[in-house]
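S.K.: Requesting a structural model of the entry that follows:
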Amino acid sequence: MNLTPKQRIELHGFNNLTKSLSFNMYDICYTKTKAEREAYIDYIDEQYNAERLTKILKTVTDIIGAHILNIAKQDYDPQGASVTILVSEGPVHEEHIEALDESPGPIPNIVVGALDKSHITVHTYPEYHPDDGISTFRADIDVSTCGEISPLKALNYLIHSFETDVMTIDYRVRGFTRDVTGHKLFIDHEINSIQNYIPDEIQTQYDMIDVNVYQENIFHTKCKLREFDLNQYLFGYTKNQLSEEEQADITKRLVIEMDEIFYGKNMT
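M.R.: Got it, this is the predicted structure:
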């Protein structure tokens, strides 16, 4: 939404609303043997090591128009990685996109606004089930901003940066700012669903459920891939190398794993 000068709210001082986006992605794989599990973990650690995660978060920083103050990154033994970037207000340049527009943000390299006293973090959690042959990789990304810009503008890019079977996304606006009369504002933009910031081509690939608490400015969306292709979940071989009975058994295990993550509960 493009606001005219008359439509914009004149604030008393700095807009200090805190907007927090938490994005959790899950990649699921069937690993039949110990060797396959270890190979999968090694693959994930290579694909999403601290160096690559830093590049992803640096692009997020560009998208939300921030200036990097400090970067801390760490690869863990035996697996996993973390990156934390502290950011401050940065100059807006290149192409300008309305900060409060309810639409998917860019994929790469477009600065869209400014923010202050904020941070971006990512932590990864590769793990496996020792009996069911299921290996799961989870990445937790948090983008917290202060000011007009919404971190939801980085969501499109983040979705494209990870191989994702299940996503859970939380967005919350905290605190308040004031207009020139002293009236408190607890949110400064319209939003009815995180899905408004997810491109149509992504939405067609996922089943999505919203759980929102509008009066508290809390929004939650979870997503699960609609199409299931067993070959996408086998590590190092294809389903043609399995019997029909094995294919059915592995498919059942994978679907249960995705459903349990999607619905947030154990299923029998």
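S.K.: going forward, measure contacts between C-alpha atoms and count neighbours the same way
M.R.: Fine.
S.K.: Show the contacting residues for the residue nearest to residue 57 when sequence neighbours are not counted.
M.R.: Distances taken as Cα to Cα, 6 or more residues apart in numbering place residue 120 nearest to residue 57, at 7.0 Å, with adjacent residues excluded. Residue 120 sits next to 57, 61, 84-87, 141-144 when contact means Cα atoms under 8 Å, 6 or more residues apart in numbering.
S.K.: and what of residue 51?
M.R.: Residue 51 neighbours (Cα under 8 Å, 6+ apart): residue 73.
S.K.: If we use 6 Å, what do you get?
M.R.: Contacts for residue 51 (Cα atoms under 6 Å, 6 or more residues apart in numbering) come out as none.
S.K.: could you say which helix or strand contains it?
M.R.: Using DSSP states H and E, residue 51 sits in helix 50-63.
S.K.: list the helices and strands the following helix or strand past that helix packs on?
M.R.: Sequence order places strand 66-75 as the next helix or strand after helix 50-63, per DSSP H and E. Secondary-structure packing of strand 66-75 (3 or more Cα pairs under 6 Å, 6 or more residues apart in numbering; DSSP states H and E): helix 50-63, strand 81-89.
S.K.: now do 10 Å
M.R.: helix 50-63, strand 81-89, strand 118-128 (3 or more Cα pairs under 10 Å, 6 or more residues apart in numbering; DSSP states H and E).
S.K.: Let's compare: structure for the following, please.
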Amino acid sequence: MEKLRLHGFNNLTKSLSFNIYDICHARTQEQKKAYVAYLDDMFSADRLTQILTEVSDIIGAHILNIARQDYEPEGASVTILIAEEAAYDGPTPDAVVGHLDKSHITVHTYPEFHPDNGISTFRADIDVSTCGLISPLKALDHLIHSFESDVVSMDYRVRGFTRDVDGVKHFIDHEINSIQDYIPEDICNRYQMIDVNVLAERIFHTKMRLTEFSLDDYLFAEKAADLSEEEAAELTDRIESEVNEIFYGRNFANGANDSE
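M.R.: Now for the predicted structure:
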């Protein structure tokens, strides 16, 4: 595709919200605590910083600043300020981010537990907002593989406009009909996907869930072979129900949704 010749800076803002859910069954209080400790280690602020730094490299952004924080009792947040080109040749400053200018990457984690039945759902929210030629869609493959989640919900939007050398406005600078256009085939083959796209407004939404189910993948400190057939069947139903409710955004037990 021939590059669009612009009058000045590319003012288009491209924002990707990447929301993942990982479901687990932790039967006892001790297992729940061990699961939280595992998540805090696996997705600590340091580990999340590494993932987001790799995302910055993939999309061709330059890191200007990093702010990160682990929380008590659990959870972590990371904010990275990025630019399309290096702002200067010196070292990256160590100052805390006070405000963000044009482009940024953030992540927040949310461990959550059902009060009674042992279902634990870990959620991570990642936002990649870029301005200019760089696009967060280039990092989809890396983000999906980094978290290997049961359910993934993604929103992509292009805002603003830029002008070409003749002064004509351009409200998007790349072809896209669906976020799925930018997801590798091997990932598409592993997930069920649904789309809600508003092309005229440059708003794209894709939701994914794993198609293969193995109970062992959802048990913490237990194995399916050690369960009775009745226990295995009950846990399978509860876990699949959790996945379905998150994927479709409604509670199937009472037929209600968040707006009702």
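S.K.: Tabulate the helices and strands packed on strand 66-75 of the first structure (a markdown table), appending distance to residue 211 of the first structure.
M.R.: Formatted as a markdown table, those follow (distance: least, Cα to Cα, whole Å):
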| stretch | distance to residue 211 of the first structure |
| --- | --- |
| helix 50-63 | 26 |
| strand 81-89 | 28 |
| strand 118-128 | 24 |
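S.K.: Quick one, which of those gets closest to residue 31 of the first structure.
M.R.: Residue 31 of the first structure lies closest, by Cα to Cα, to one member of those: strand 118-128, at 8.5 Å.
S.K.: And the next helix or strand past the closest one?
M.R.: The next secondary structure element downstream of strand 118-128 of the first structure (using DSSP H and E) turns out to be strand 134-146.
S.K.: Name the nearest of the contacts of residue 120 of the first structure relative to residue 236 of the first structure.
M.R.: residue 141 (28.4 Å).
S.K.: Return the residue of the first structure aligned against residue 12 of the second structure.
M.R.: Matched by TM-score structural alignment, residue 12 of the second structure corresponds to residue 17 in the first structure.
S.K.: same question but for residue 33 of the second structure, I mixed them up
M.R.: Using TM-score structural alignment, residue 33 of the second structure lines up with residue 38 in the first structure.
S.K.: same thing with residue 169 of the second structure?
M.R.: Aligned partner of residue 169 of the second structure by TM-score structural alignment: residue 184.
S.K.: Check residue 65 of the second structure too.
M.R.: Aligned counterpart of residue 65 of the second structure in the first structure: residue 70 (TM-score structural alignment).
S.K.: same question, residue 227 of the second structure
M.R.: So, by TM-score structural alignment, residue 227 of the second structure is matched to residue 242.
S.K.: re the thing from before, with neighbour count as added columns, please give the contacts of residue 120 of the first structure in a markdown table.
M.R.: Output for the contacts of residue 120 of the first structure, formatted as a markdown table (neighbours: other Cα atoms under 10 Å):
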| residue | neighbour count |
| --- | --- |
| 57 | 22 |
| 61 | 26 |
| 84 | 20 |
| 85 | 21 |
| 86 | 19 |
| 87 | 22 |
| 141 | 22 |
| 142 | 20 |
| 143 | 25 |
| 144 | 25 |
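S.K.: Helices along the stretch 151-260 of the second structure, start to end?
M.R.: Assigned helices in the stretch 151-260 of the second structure, in chain order: 185-188, 229-248 (criterion: DSSP state H, counting those that start in this stretch).
S.K.: and those, which is most packed in?
M.R.: helix 229-248 (a mean of 16; mean count of other Cα atoms under 10 Å).
S.K.: tell me the angle it makes with strand 119-131.
M.R.: 30 degrees (axes from the mean of the first three to the mean of the last three Cα atoms, to 10 degrees).
S.K.: Show me the contact partners of helix 229-248 of the second structure.
M.R.: By Cα atoms under 10 Å, 6 or more residues apart in numbering, the residues outside helix 229-248 of the second structure that reach it are 21-25, 117-121, 150-153, 192-194, 207-210, 213-216, 218-219, 223-228, 249-253, 257.
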